[in-house]
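Chemist: sequence and computational prediction follow.
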Amino acid sequence: MATAVSARHWYSWVSDYVLEDKFRWAKTPQLKDLIPLETKQGTLSPPGGKWDPRLVIGHNVGFDRSFVKEQYMIQGTELRFLDTMSMHIAICGLTSFQRLLHNASGKDSHRKEIVEHANKQKLNRRPSSDEWKKISSLNNLRDVHQLHCGGEPIEKAIKDVFVKGSMADVREQFQDLMTYCATDVQATREVFLKLWPEFIERFPHPVTLAGMLEMGTAYLPINDAWPRYIQHANSTYEELERELKKLLMALADEACILLQDEEYKNDPWLWDLDWSTSAYRLNKTGKNLDNVTDPFEKGDDNSNKFPSSLVFEEGQEALEEYKRVIRRVYSTASRVPKNPTFMPGYPLWYRELCPRPRDVDFYPGPSNISTQCRVTPKLMRLVWDGYPVHYDEKHGWGYLVPFQEELSPMEIELRSQESDPQDQHRFPLQAFLSFVQNSKPPKNCSLNGNNGEVGSPDAMDLLGRDFDARAMELEEKLPLLEAAKNKKLRRIPEHIGVGPYDVGIPGVRFYKIPHKDGDHNRVGNPLARDYLLRAEDGTLTASPDAHADRALILGRMCSYWKNNQKRIMGQMAVWLNKSELNKNITRHSDYEPEGLYGAIVPRIVTAGTITRRAVEPTWLTASNAY
């Protein structure tokens, strides 16, 4: 449904699908389903055979234009569209940073830009000013009308019926919904009357207005290549996704083998996964064994379950031994549980990647693995700037950097008394150091701590040379132990990053992978879209293993379509019949009667920024495809 108002009349339009129940097997609308603004229903020519110059004013009118019937005719019309939202943005719109501040007002935001702005205000000792909020607003009609016209805010709650409701809900609340549409039209008119004088004063040159009107006529003709492109992109994406899943499953299988002889304990990535296994559990031995079936007894069908007479070269004794073994196996049938243990002998992290046989989408092996799984970066043995990645529950994803702290003999003894020897040897420090030295040799820093920077005096010096730690009671050691635990790191590592953090792993320090929204945020997945550029420049790499390296490449290849598929497939393509096409097309030598011909009307905001640059999320966005 749609409403409009002119200097003399109110107009409304309602689709046939609202008036009566109709059903049609079609994924896209046809020309007859759209709003006829310049032609009568069922016709393609204007009354009198001439297109009259007209102007349609609306808020975000590019969206409304995509539902106008005549805008899909390739010959074009004299109708133009003027966007009050673009006028508002050009006059008193918000910058991208101001929009962030506006949305974050009243919230404890940790976005990088907002935190830096707040710190700069504190550093300069300037109170934050919100005066700009009084002369600007967000771009939606409710806020724009409130800014320029005042009065009661426009009620928008009933709009959810269009989004979440059914066609029956629309029919039931028809009058309220039509009133809502008319209220929006009235508010748009009031906004235009306020903005127009200021717009002409601010931008007196006719090129500004002419450019906005011309940009609002964007038209994209399409043919068979459009659905073929979507189909080819989807099939290629699915093929790459299948290959990626197979590679990740292979990495999981290879890592699972490390359970043998506990080889995973020497892996700098896999050492902290849950390698616990479950044994196969049998029911307790039954007390009544009289009901055990003898497999060699004759059944009701007068046939043996097993041959009663078998000829063995070894003779009758071999046959009897064979029967005894079979009977012993059958006697354990009652011990088999109704719900057997799922994948006994496999580590827990591997079992979590495997669907159960009764699942609808069951596929043998670790088929639930994907790039979103927390275990995947470890299986791929990702490396950030030459250091193995690591996940910490508190800090998120980061990487481990070698570190050796200079401690006094007193501190070494106190820490050794407190720590568990098993925890000290759990992390494969030697394997880690060997990998780092081979992949990223130190420049001016050795790992033995000889050139560390010394901070406060040693505890031994404070207590005197005659101090004997072994003569101290436990109560006397506790304060020194607490001081040693909380003491700042004495040696500053060469590496510069978001850190260091002590995560309880001896010999290393944890650095967070930088987050686009600031260092306060945790990185949830180093394989996300925001880090694909880091894979391009070599900051983020995978193991030299062919599977891992190929998986990282496939992840980059799939990222573009994964992030843009919904937006591209959501384009409203309208296909035209031969009778709806211009005669210049149907008479052309390249015209194919069996081909598809149609158009997409881009929903452009003609002045989407304060610099009056046109904005559209698909066609006017620079592609960062990989």
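Modeler: Yep, that arrived.
Chemist: please make it C-alpha for all contacts and neighbour counts, starting now.
Modeler: OK.
Chemist: L101 and L94, how far apart?
Modeler: Taking C-alpha to C-alpha, to the nearest Å as the measure, L101 falls 10 Å from L94.
Chemist: so what sits against both of those two?
Modeler: Common neighbours of L101 and L94, counting by C-alpha atoms under 8 Å, 6 or more residues apart in numbering, are absent.
Chemist: those two - which one has more neighbours?
Modeler: L94 (23 against 20; other C-alpha atoms under 10 Å).
Chemist: is it true that the more buried one touches S137?
Modeler: Yes. With contact defined as C-alpha atoms under 8 Å, L94 counts as touching S137 (6.9 Å).
Chemist: ok, second structure coming up, stack it against the first:
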Amino acid sequence: MLPVARGYLGSRVCPCRPWAVPRAFTFIRAQSTQTTTPSIRRNPLGIQMLPPRLYEGVFPSQRFPEPTPQQIQIAQDHLQRHGLGDKTASTQTAVDFTLPVLQGNTIQEHFYQLGTRFAEPFLSMAKRAVNITLLPIPDQWQLDQPGWVRYPAHGSPTPVTCPLEPTLIFDVEVLFLKSPYPVLACAASEDAWYLWLSPYLTGHSEHDRHLIPLNQAKEPRVIIGHNVGFDRVRVADEYHLQTPDNIFLDTMSLHCSVSGLSNQQRIDWMFYKKHNERKSDPLGPDEDGADDPDTSYATIRKMADLRRLASVGSSNSLKEVAKLHCKLELDKDPRDLFFQGDIHTVRDNLHMLATYCAKDVVATHRVYQKLFPKYLTKCPHPASFVGITEVIGAMLPVTEKWEQYFQHTEAMFQDMLTKIEQKLTDLAENALRESSTAMQDPWLRHLDWTIAPIRMTKPKYRKDGTYAPGGEPRPHARQLLPGKPQWYKSVWDRKTGRIRVTTRTRVTPYLLKLQWQGYPLYYSDTYGWTYRVPHEDTHKIHQKVLDFPADPQDEAYEEYPAEDTSGCYFRIPHQDGETSRCLNPLAKGYITAFEDGILTSEYAAAREALQLSAQCSYWISCRERIRSQLVIWDDCLPEGVSDLGMPSTQHSPGGKRGILLPQVVPMGTITRRAVESTWMTASNAKRNRLGSELKAMVEAPPGYCLVGADVDSEELWISSVIGDSQFRTHGSTALGWMNLQGTKADGTDMHSNTAAIMSISRNNAKIFNYGRIYGAGVKFATQLLLKFNPTMAEEQAVQTARKLYAATKGSQLKCPSELKFPPVTLEPAVVDRTRPTRSAVASPRLDSIWCGGSESFMFNSLEAVALLPHPRTPALGCEISDTLLPKIAKSKYMTSRINWVVQSSGVDYLHLLIVSMKYLVQKYNIQARFMISIHDEIRYLVKSEDRYRAAMALQIANLWTRALFSYRLGMEDLPWSVAFFSSVDIDHVLRKEVDDPCPCRMIHQLRKPDFPTDKGLKPLFSKSALRLLMNYQKGLIDNVNRLTANTEYEDLSLASIARKAAKQPQQASVFNYASQAWNVDFFLSSLQGETKPMSMELQSTINEQYGSLEVFYEEFENHALAIFGSGWTWLVHSDTGGVRILNTYNAGSVLTPERMDNVDKNTASPDVFASQPSQPFYKRNHYINTNIGAIRQDGSATQYDMRYTPLLALNMWEHAYLTDYQLDRSKYIRNFLKCVHWDRVLQRVPQVARQI
């Protein structure tokens, strides 16, 4: 069995509480073998390495030579020069245990064996799909039959439940503007064509909620498509908690990895494409363009480079990919009908559209035949294949909070928008009233106060020259705001019939009278937003003075600044440098300037406008993507989905549950990173960022947990270990040492070092560091500095950035011609058992090397990989895209090539983790499935009973993964500090840290009862009575939301609000509404639509207490009738043992002994309680409250001092019974007892008591 992990904070752990399993595990072997305190192993530089048993379990035999004394001496001298030589390496508490046995003689063979095991049978099926030949597209389609119809080579079309063959080429079409559900789909195999039509399209269904069944036989199936993640979302089989039997292969991803474009290359490629579209190729058939005398040499060189790029790469659309790889010209015009048309348009053109979809299938297969063999050459390791097929299978479970989240966030957004727009509108109206003095105002003078003459109708005269009746001149009817200035007209909204001013309106900074460093703003058509400084103050500004032409004939002439002789103008700084224009000083990038007092205004509305911009920016950017997410709910399953695999939600307090499938592109970039537009770009939750709690809407179903981890400094470690490999020793470079041994407290970690060099915060230093590792240069660092400090002069920013790069990257020196860089990759990525000897990759010759910096060795190593004829990642041996090969890119795109080495290695890291987890999950029968990966973060959905074993499996997977990286770089050892995750998270929601509070405000919603409400609840409530009760509950909840907004209660549940407010007498209103709302909700949740008898287990408990059910019913009715006024009758379980019946008055609840109001003080004393428990049979603190109740004179506890678990509640407020029963409360109580959901009551009895 897999060793179990128990954290030293184990006392905190319970199934319903999130926690982070710390790295400082106590590892307990399955057969109760005790762990040992290992001897400390250190490498020659003092770095603590793996304990003996772990080391032997990962590196069972030594294959590589030890580092030479010369290498160690050079490393020590290098560390000494960077102030690290005299630092004492820390010692961490380590434990030793026996790992699962490697599947091979080395860690490399281990991963090859695992990859091969889990790639099959899918990899063989995918290879066979390359060689199949599709049948001709059918001439006629059967268009009146919903669902799948099979078109074999011979015979008639036949309706089928789903396609029969195990390998399919697949394409789906939807009405993009109407519905996310599919309307038609086409699939092809070697033996047949298939066409699926939605019942909605054929007229057999009135709704569009239909999904496509593909694999009801539950057999291994390979689905191939272009951007197939989009198609997968429409496949019915994928909506299940258990891992489906389908895998999806995406030809768009294959193209990205084989012939994809980097960001800069995409710009160049688009330029070349548009150039060819404007005119014929200027170079003609002659490569150098010498036959065109008007073509400059620079243009010839540029176009030759672009021609070379376009010969091997293209954008990702099927049209361009098919054109590049297969020389196919696709007609995509019919697709417009799916974008612009409706269901009737599609029906009218159905035959043509079905054929169009089939042609896309043919093109996809042709592309696949070209790309898949190339992909296997580029990425030969089977673990890479397993990784991409697993990543595309992301699945997210959600609850009804998903809908509430969107509705509430959108409502808040609209409310905030309306509020700020109203304030800006008021400022505009005030400015209009000040028109007489506007020219003396430094801001309002720049508004266009031009008033167009009022156009009058042509007068009509009598013969005597007087106006004819009705012929007097009058203003034309169709004039926009006659008599109003031009700026006011520019903000007029014809739809609403009023002005509309937003934070993005050009006149807004003038209306707000914004100032930069105390000087008024001015908008220039040439320079964007600027600020005017009097001549006598220009010495205070460390920027270039802007030059405005004085010639009115000049196109760039601007009258006001050109004729201003008393002031100078300076740009509002932009994060992209002094050549970039500030187009909106109210953009979110300027919120820091406002907070620092650089950007100011005399109006409070300016601060609110900036805060709005910052708070709403995330929601504005992602709201449409969030709105478009397709969620399948368990209470409304579409046709094609029979079951989501969810646990029974009948008794779950969370309401309905659903599944959402992210539309993942498994290799969406040139670095093979997975891409998804919503979840993989989701912000971490912050209180001042509207909608940022998106990820927290993903919630594990009952009985499940989310188990996952973030890889600690993944790409930083990859970069540093590549540099360390030159010395065959971990921590041998300054960067490697800081990454392994540096600490924030000592200021010896990489981020603290950068922060000290640049005099910035450590958090800001992280951005500089990762940008530099990805290949960014001084220009990038300069732009970042200007962003963080807008008042800094650009020259100073350049000097500071150069200082950073001199200290880190070092200086570049020309290499002697005889110097070759040492090899980086020492083993072939795929084990070839016929060639047991190592095969070193040819060493590149570098024209120059970096030296003197803390990261020079790392950059030399990365450039050495990037400059190889065929660069490959060190771990899995994946080759770079053809577009970045040196023979194509020449000396260009070096930043992208270095970035590829790091980020593509990060993708290898993820794929290795995935393969390791698949093996450990299978080997130890852990009930878990891959859920999602977001860059360096991986999450699994795990059954609660297996959560600790899954956490342990993740730790072992991480150890194996890092060990392979080290092995592939020639180092058969691993530092202890990076062997395991710093923590593994066990949580019930998806969030960055398990102790992060959910920043979104808890908006309470009216929860529908579990029984149908359209006809009331017989025999208890008529339709009108139930509607009255529901409206009453809605009013309670609305008041709770109103009273708790922007208070300490806003993030709490109803029960938590009631408990907290009960202890604060000044919060009586909050308590009353929250407690009453909880009471009503609990009351409704205790009812069922059909009468069912009480279970024998509950009858036995009650009979033991009351003797018989008849006595219990009588006692319950007597208690309820004893209430004078309004209140509640409860059946509870007491912490002193046994069940009891008691009353609370008004909004009193058994949750809150402080305000339980358990008697009517006018008619009873606190000692009057019925049915005292005779034999307590358990004691459990179900609700933990600190009670401050009374004590009887004899010293015994009163009811105020006891804690209760509520089992059943009866609403004895007048609104509950007057409508149907008038004053006959007895009949109301008896009918209530007929409708009680007794099974749910039994479930509420604490489990300990039930076991006893």
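Modeler: That came in fine, so what should we check first? All figures in this text were calculated on a predicted structure; none of them were measured in a lab.
Chemist: could you pull out the strands for the stretch 51-200 of the second structure?
Modeler: 147-152, 158-160, 167-174, 182-188, 192-197 (DSSP state E, counting those that start in this stretch).
Chemist: should've said the first structure
Modeler: Along the first structure, the segments classed as strands by DSSP state E run 2-5, 10-13, 54-58, 79-83, 220-223, 383-384, 387-392, 396-402, 498-501, 508-512, 540-541, 573-575, 597-600.
Chemist: matching P227 of the first structure against the second structure, which residue comes up?
Modeler: Under the alignment (TM-score structural alignment), P227 of the first structure pairs with E403 of the second structure.
Chemist: measure that match to M858 of the second structure for me?
Modeler: Distance from E403 of the second structure to M858 of the second structure, by C-alpha to C-alpha: 48 Å.
Chemist: for T202 of the second structure, same thing?
Modeler: Taking C-alpha to C-alpha, one finds T202 of the second structure at 62 Å from M858 of the second structure.
Chemist: may I see the buried residues of the helix ranked longest in the second structure?
Modeler: The single longest helix within the second structure, with elements called by DSSP state H, is helix 401-433. Neighbour counts over helix 401-433 of the second structure (16 or more other C-alpha atoms under 10 Å) mark 401-402, 404-406, 408-410, 413, 416-417, 419-425, 427-428, 431-432 as buried.
Chemist: returning to what we had before: neighbour count winner among T202 and M858 of the second structure?
Modeler: M858 (27 against 18).
Chemist: right, and that one touches S720 too?
Modeler: Yes. With contacts defined as C-alpha under 8 Å, M858 of the second structure counts as touching S720 at a distance of 6.0 Å.
Chemist: okay, and the common contacts of these two?
Modeler: Common neighbours of M858 of the second structure and S720 (C-alpha under 8 Å, 6+ apart) are L735.
Chemist: so what's the residue count around Y597 of the first structure?
Modeler: Y597 of the first structure - counted by other C-alpha under 10 Å - has 23 other residues nearby.
Chemist: do the same with R556 of the first structure
Modeler: 20.
Chemist: which residues does it contact?
Modeler: L532, Y626.
Chemist: do you know how far the aligned residue in the second structure for it is from N958 of the second structure?
Modeler: R556 of the first structure maps onto A614 in the second structure, with residues paired by TM-score structural alignment. Relative to N958 of the second structure, A614 of the second structure is positioned 38 Å away (C-alpha to C-alpha).
Chemist: got it, and F570 of the second structure?
Modeler: 53 Å.
Chemist: now swap in W193 of the second structure and tell me
Modeler: 44 Å.
Chemist: cool, V321 of the second structure as well?
Modeler: Counting by C-alpha to C-alpha - V321 of the second structure and N958 of the second structure are separated by 37 Å.
Chemist: and if you look at Y368 of the second structure?
Modeler: On the measure of C-alpha to C-alpha, Y368 of the second structure and N958 of the second structure end up 33 Å apart.
Chemist: who has more neighbours out of the two?
Modeler: Neighbours around Y368 of the second structure and N958, counted as other C-alpha under 10 Å, are more numerous at Y368. The numbers are 29 against 25.
Chemist: spatially nearest residue to that one (excluding sequence neighbours)?
Modeler: For Y368 of the second structure, ignoring the flanking residues on the chain, the nearest one in space by C-alpha to C-alpha, 6 or more residues apart in numbering is T251 at 6.0 Å.
Chemist: the residue mapped onto that neighbour from the first structure: neighbouring residues, count only.
Modeler: Matched across to the first structure, T251 of the second structure falls on T84, judged by TM-score structural alignment. Residues lying near T84 of the first structure (other C-alpha under 10 Å) number 26.
Chemist: just checking, T84 of the first structure touches V56?
Modeler: No. T84 of the first structure lies out of contact with V56 (C-alpha under 8 Å); the separation is 10.6 Å.
Chemist: which position in the second structure aligns with D253 of the first structure?
Modeler: Match for D253 of the first structure (TM-score structural alignment): E429.
Chemist: secondary structure element for R307 of the second structure?
Modeler: Assessed by DSSP states H and E, R307 of the second structure sits inside helix 297-310.
Chemist: one step back: and the residue nearest to Y368 of the second structure, what does it touch?
Modeler: So T251 of the second structure contacts I224, G225, H226, N227, V228, T364, V367, Y368, L371, F372 (C-alpha under 8 Å, 6+ apart).
Chemist: with C558 of the first structure instead?
Modeler: Y237, L240, E241.
Chemist: which one in the second structure is aligned with the last one?
Modeler: So that's E241 of the first structure. By TM-score structural alignment, E241 of the first structure lines up with L417.
Chemist: over to L213 of the first structure?
Modeler: Using TM-score structural alignment, L213 of the first structure sits opposite T389 in the second structure.
Chemist: wait, doesn't M750 of the second structure sit right on G736?
Modeler: No. Taking contacts as C-alpha under 8 Å, M750 of the second structure lies outside contact range of G736: 9.3 Å.
Chemist: for the two, indicate the residue with more neighbours.
Modeler: G736 (30 against 24).
Chemist: apart from its neighbours in sequence, what residue is nearest the equivalent of Q146 of the first structure over in the second structure?
Modeler: The alignment partner of Q146 of the first structure in the second structure, by TM-score structural alignment, is K323. In this structure, K323 of the second structure finds its nearest non-sequential neighbour in E329, 5.8 Å apart by C-alpha to C-alpha, 6+ apart.
Chemist: I934 of the second structure too?
Modeler: Among residues not flanking I934 of the second structure along the chain, M680 sits closest, at 5.3 Å (C-alpha to C-alpha, 6+ apart).
Chemist: for Q663 of the second structure, see how far away the one you found is.
Modeler: M680 of the second structure is 10 Å from Q663 of the second structure, by C-alpha to C-alpha.
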